[in-house]
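> only the shape, not the letters, is given here:
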């Protein structure tokens, strides 16, 4: 399925994409996708309902879990040092820097999921109600996310090539 097959206004869910691509992406970051049966509560979900959950190095999701939620929660674990991941249960952080980094990284990682990509993910983030001071996810990502990008670069979580040419990191 691709994003044009979804109902207008719908967000892309795990059930809409190849879950094995998600498994492979998470495995690259020493994380594991744990499939939760439709209608069952999602362990480690901060928001409940269909939102993804995290416990240790595991990301929990149902077929109706939005892809943006799954990636966001996974990115909360990715931005943590590996030795801190084991202690995570439901709420990864209260750090604004880590939250911004997770938002930025989820957009970047969406490009690694066939049929998703950053464009679709940013649209879904807006539809779901992510709130950025410039009014949209795209505006934040393109114009206001330098702190998140630097934070990720400083920790080796983004390749240097992802930094805009006119931005010099010292």
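Right, received. Where do you want to start? Source: prediction; values computed, not measured.

> every contact and neighbour count from this point should use C-alpha atoms.
Fine.

> relative to the whole chain's centre, how far out is stretch 93-106?
Distance, stretch centre to chain centre, for stretch 93-106: 10 Å (CA atoms, centre = their mean, to the nearest Å).

> hey, where'd the helices end up in the chain?
Taking DSSP state H to define them, one finds helices in the chain at 19-27, 67-78, 82-85, 96-110, 117-128, 137-139, 146-154.

> next one for the comparison:
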């Protein structure tokens, strides 16, 4: 599983900053503030994603995507759990893979493989199969919010 320590922290910080989010590095021996799952999983407080060097990149991206899909005025109220609905959760799974393509040395295929290794489950048996063949509703959800184009490409802010 690809970890934050395996990629450029600066690249991850820059990507999140495009969405007006902050990435806060947590000391390796400290607990991660706002982590829903605990252990090494990323945490959320306001517009900040908290992560350690051992945080899986897919976890960092997943939690960041929960903030990205929220209207900016709602971000300040977030602490630990940002999910609004099953539809949002499904869309976040797609968006995190798309953001993987924006990080050098990561890519969508790695994010999807790491999601499988972590234990995400999908009807068709893998995150990649969901992404490619079973997520029409989630794609539509992202298109409606202007986060992806109709051709399913990522729309970056600014």
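Sure thing, it's come through. Here the structure is a predicted model, which is why all the values come from computation and not from measurement.

> returning to that earlier point: buried deepest among the helices of the first structure, which one?
Mean neighbour counts were compared across these using mean count of other CA atoms under 10 Å; the top stretch is helix 67-78, at a mean of 25.

> still on that earlier bit, out of the helices of the first structure, which is closest to residue 53 of the first structure?
Closest approach to residue 53 of the first structure among the helices of the first structure (CA to CA): helix 67-78, 6.8 Å.

> map residue 42 of the first structure across to the second structure for me.
Aligned counterpart of residue 42 of the first structure in the second structure: residue 32 (TM-score structural alignment).

> rewinding a little: to residue 11 of the first structure, which of the helices of the first structure lies closest?
Across the helices of the first structure, residue 11 of the first structure has its closest neighbour in helix 117-128 (5.2 Å, CA to CA).

> what range does that closest one cover in the second structure?
Helix 117-128 of the first structure corresponds to residues 107-118 of the second structure when matched by TM-score structural alignment.

> chain center to that stretch, what's the gap?
12 Å.

> show me the contact partners of that stretch.
1-2, 57-58, 96-101, 126-128 (CA atoms under 8 Å, 6 or more residues apart in numbering).

> could you export those as CSV, including distance to residue 81 of the second structure?
Listed next are the contacts of stretch 107-118 of the second structure as CSV, based on distance: CA to CA, whole Å:
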residue, distance to residue 81 of the second structure
1, 23
2, 23
57, 18
58, 16
96, 16
97, 20
98, 22
99, 20
100, 22
101, 25
126, 24
127, 22
128, 25
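
> nearest residue to residue 23 of the first structure other than its sequence neighbours?
Ranked by CA to CA, 6 or more residues apart in numbering and with sequence neighbours excluded, the top spatial neighbour of residue 23 of the first structure is residue 33, at 5.8 Å.

> please tell me how far the alignment partner in the second structure of the one you found sits from residue 80 of the second structure.
Here residue 33 of the first structure is matched to residue 23 in the second structure, going by TM-score structural alignment. According to CA to CA, to the nearest Å, residue 23 of the second structure stands 15 Å off from residue 80 of the second structure.

> among the two, which residue is more densely surrounded?
Higher neighbour count among residue 23 of the second structure and residue 80: residue 23, with 22 against 19, using other CA atoms under 10 Å.

> pretty sure that one sits against residue 46.
No. Contact criterion CA atoms under 8 Å: residue 23 of the second structure and residue 46 do not qualify, at 11.2 Å.

> hang on, the earlier thing: looking at the helices of the first structure, which is closest to residue 162 of the first structure?
Proximity to residue 162 of the first structure (CA to CA) singles out helix 146-154 among the helices of the first structure, at 8.4 Å.

> pull the distance from the closest one to the chain's centre.
Distance, centroid of helix 146-154 of the first structure to centroid of chain: 16 Å (CA atoms, centre = their mean).

> that helix maps to which residues in the second structure?
Helix 146-154 of the first structure corresponds to residues 136-144 of the second structure when matched by TM-score structural alignment.

> quick one: average offset of the matching stretch versus the first structure, please.
Mean deviation of stretch 136-144 of the second structure relative to the first structure after superposition (mean CA distance after the TM-score superposition for the first structure): 0.6 Å.

> mind checking what residue 63 of the first structure lines up with in the second structure?
Aligned against the second structure by TM-score structural alignment, residue 63 of the first structure finds its counterpart in residue 53.

> ok, and the closest non-adjacent residue to its match?
In space, residue 53 of the second structure is closest to residue 5, 4.4 Å off (CA to CA, 6+ apart).

> number of nearby residues for residue 56 of the second structure?
Residue 56 of the second structure, neighbours per other CA under 10 Å, totals 24.

> so who does the nearest residue to it once chain neighbours are set aside touch?
Distances taken as CA to CA, 6+ apart put residue 3 closest to residue 56 of the second structure, at 4.2 Å, once the chain neighbours are dropped. For residue 3 of the second structure, the contact set (CA under 8 Å, 6+ apart) comprises 53, 54, 55, 56, 57.
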